[in-house]
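**Student:** Provided below for reference: sequence and predicted model.
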Amino acid sequence: MNTPATDHADPHANHAPSSHAGHDMSNMAASATLHCLTGCSIGEILGLILATVFGWGNVTSTAVAIALAFVFGYALSSLPLLRSGIGVGQALRLVLAADTVSILTMEVVDNLVMWLVPGAMDAGLLDALFWGSMAVSLVIAYFAAYPVNQALLRRGKGHAITHHASGGGPMDNRPLAYGISAFMLGGFVASLGTLL
């Protein structure tokens, strides 16, 4: 007896998109945004630390922090691609296409907030204003970049490119994000200690 062709069809082919699709998109957008935020945070903090050590002015320190944010953002996105066997050149092309808009959004918002907070750009590493402003600016940058990443993912762009290229492996930056948060909290606490 012949069975109908539909018996062998994909069981999900006739199903309408479920609410899980939107939930997965939200999770992926949050993960992509955290991914970019992690790289941006490392670059921003390192750039401002270097600026303090070398006595650079605000414009130079901002330029270096932005450059380092892109470097670290691209580097973090390249790692899963390189681990999956993709060559360095192809990995770089993929992350440039995937991350540039997200990192750019974060950097514009993050630095704008830092410049708008009175005294934040002139605050030193032992100043609570520096650490507090940095934390606030990064949180605002996250919420600014999240809808950008969500829109890119809906169009199959942004982190969808690297996610598919790496075989769909997870982008778990939580340990690194926790480390950065602890570092910033430590800097804030140390700066409070100087006030006592």
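**Tutor:** Now that the structure is in, tell me what you want to look at. Since the model is a prediction, treat every value here as computed from it, not as a measurement.
**Student:** all contacts plus neighbour counts: C-alpha atoms, from now on.
**Tutor:** OK.
**Student:** mind checking the longest helix of the chain?
**Tutor:** helix 19-54 (DSSP state H).
**Student:** now whatever helix or strand comes next after that helix against helix 19-54, angle please.
**Tutor:** Sequence order places helix 58-83 as the next helix or strand after helix 19-54, per DSSP states H and E. Between helix 58-83 and helix 19-54, the angle comes out at 130 degrees (axes from the mean of the first three to the mean of the last three C-alpha atoms, to 10 degrees).
**Student:** OK, contacts around the residue nearest to the spatial centre of the chain?
**Tutor:** Closest to where the C-alpha atoms of the chain average out (C-alpha atoms, centre = their mean) is Cys36, at 1.2 Å. Cys36 is in contact with 73, 99, 102-103, counting by C-alpha atoms under 8 Å, 6 or more residues apart in numbering.
**Student:** for His23, state which of these is nearest.
**Tutor:** Nearest to His23 among those: Ser102, at 20.2 Å, using C-alpha to C-alpha.
**Student:** the helix or strand hosting that closest one to helix 58-83, inter-axis angle?
**Tutor:** Element membership of Ser102 [criterion: DSSP H and E] is helix 88-116. Per the same axes, to 10 degrees, the angle that helix 88-116 makes with helix 58-83 is 150 degrees.
**Student:** comparison target below:
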Amino acid sequence: MAVAATLHCLTGCAIGEMLGLVIGTAVGLSTGWTITISVSLAFFFGYLLSTLPLLKSGLALGAAFSLVLAADTVSIATMEVVDNAVMALIPGAMDAGLVNPVFWVGMMIAFTAAFVAAYPVNRYLLQRGKGHALTHEFHGAAAATTGARRYLPSFATSTLVAVLVAFLLGGLLVSVAAELGDGEGGSAPGHAAPAAAWSSGR
């Protein structure tokens, strides 16, 4: 349960993190602003993915969101502190640009570190009936939902993890191909400059 809870939080955080980092890197924002956007979006998507199943089970929006706040906040906060600290500490990761392998490898390392840090936190909370234990009884409960609630999306954690891994590997492969393409094109030693210029909006 602790592994599943951590992966569930990680996927929501990762969606927000990647979106924030992509936005910040693409428009050339400073590291501080990029991290601010990433953290905000990570909390948004982390809460969203946990709230949808509760709404589908029949809980009202206010009750579902209150439950998610109590269940996920500590886990998401732990991931965000570790995730962003690792990205900031990896030389060049925040400023690498979207077509630089350093950016994607840095994200992989940061997400792995976030999982390792959040797992014992979630395990501790579950053992005390807190964290994801608060929402577990509602998971899979297809209560007599009617109307629009019946059509709310419900994403399996395994599916989200698979999509996340595929996206990271895809980004890495594209960036490696771009680097190799630049090299074969006869660019000077600073062949990463076009990528950096593009990512900063120039």
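**Tutor:** Thanks, I have it. What you see is a predicted model, and the numbers here were worked out from it, not measured in a lab.
**Student:** closest one to Leu176 of the first structure out of the contacts of Cys36 of the first structure, please.
**Tutor:** Gly73 (12.5 Å).
**Student:** now that closest one: closest residue in space, sequence neighbours ignored.
**Tutor:** Once flanking residues are discounted, Gly73 of the first structure sits nearest to Gly39: 3.9 Å by C-alpha to C-alpha, 6 or more residues apart in numbering.
**Student:** the one you found -> the second structure?
**Tutor:** Taking TM-score structural alignment, the alignment pairs Gly39 of the first structure with Gly12 from the second structure.
**Student:** wouldn't its match be in contact with Leu41 here?
**Tutor:** No: using C-alpha atoms under 8 Å, Gly12 of the second structure is not in contact with Leu41, being 9.1 Å away.
**Student:** tell me which of those two has more neighbours.
**Tutor:** Neighbour count, other C-alpha atoms under 10 Å: between Gly12 of the second structure and Leu41, Gly12 has more, with 25 against 22.
**Student:** for Gly92 of the second structure, helix, strand, or coil?
**Tutor:** Assigned with DSSP: H, G, I helix; E, B strand; the rest coil, Gly92 of the second structure falls in the coil class.
**Student:** quick one: it from Ile23 of the second structure, how far?
**Tutor:** Between Gly92 of the second structure and Ile23 of the second structure the distance is 17 Å, computed by C-alpha to C-alpha, to the nearest Å.
**Student:** for the longest helix of the first structure, buried residues please.
**Tutor:** 25-26, 28-49, 51-52 (16 or more other C-alpha atoms under 10 Å).
**Student:** quick one: contacts for the match of Gly39 of the first structure?
**Tutor:** Each residue near Gly12 of the second structure by C-alpha under 8 Å, 6+ apart is listed here: 42-43, 45-49.
**Student:** and if we set it to 7 Å?
**Tutor:** By C-alpha atoms under 7 Å, 6 or more residues apart in numbering, the contact list for Gly12 of the second structure reads 42, 45-46, 49.
**Student:** these two touch, right, Trp104 of the second structure and Leu172?
**Tutor:** Yes: assessed by C-alpha atoms under 7 Å, Trp104 of the second structure is found in contact with Leu172 at 5.5 Å.
**Student:** neighbour-wise, which of the two wins?
**Tutor:** Per other C-alpha under 10 Å, whichever of Trp104 of the second structure and Leu172 has more neighbours is Trp104, with 25 against 22.
**Student:** what does that one correspond to in the first structure?
**Tutor:** Alignment note: Trp104 of the second structure maps to Trp131 in the first structure; criterion TM-score structural alignment.
**Student:** what helix or strand is Gly168 of the first structure located in?
**Tutor:** Per DSSP H and E, there is no helix or strand for Gly168 of the first structure.
**Student:** tell me the counterpart of Gly187 of the first structure in the second structure.
**Tutor:** Gly187 of the first structure maps onto Gly171 in the second structure, with residues paired by TM-score structural alignment.
**Student:** what's the distance between its match and Leu19 of the second structure?
**Tutor:** For Gly171 of the second structure, the distance to Leu19 of the second structure equals 13 Å [C-alpha to C-alpha].
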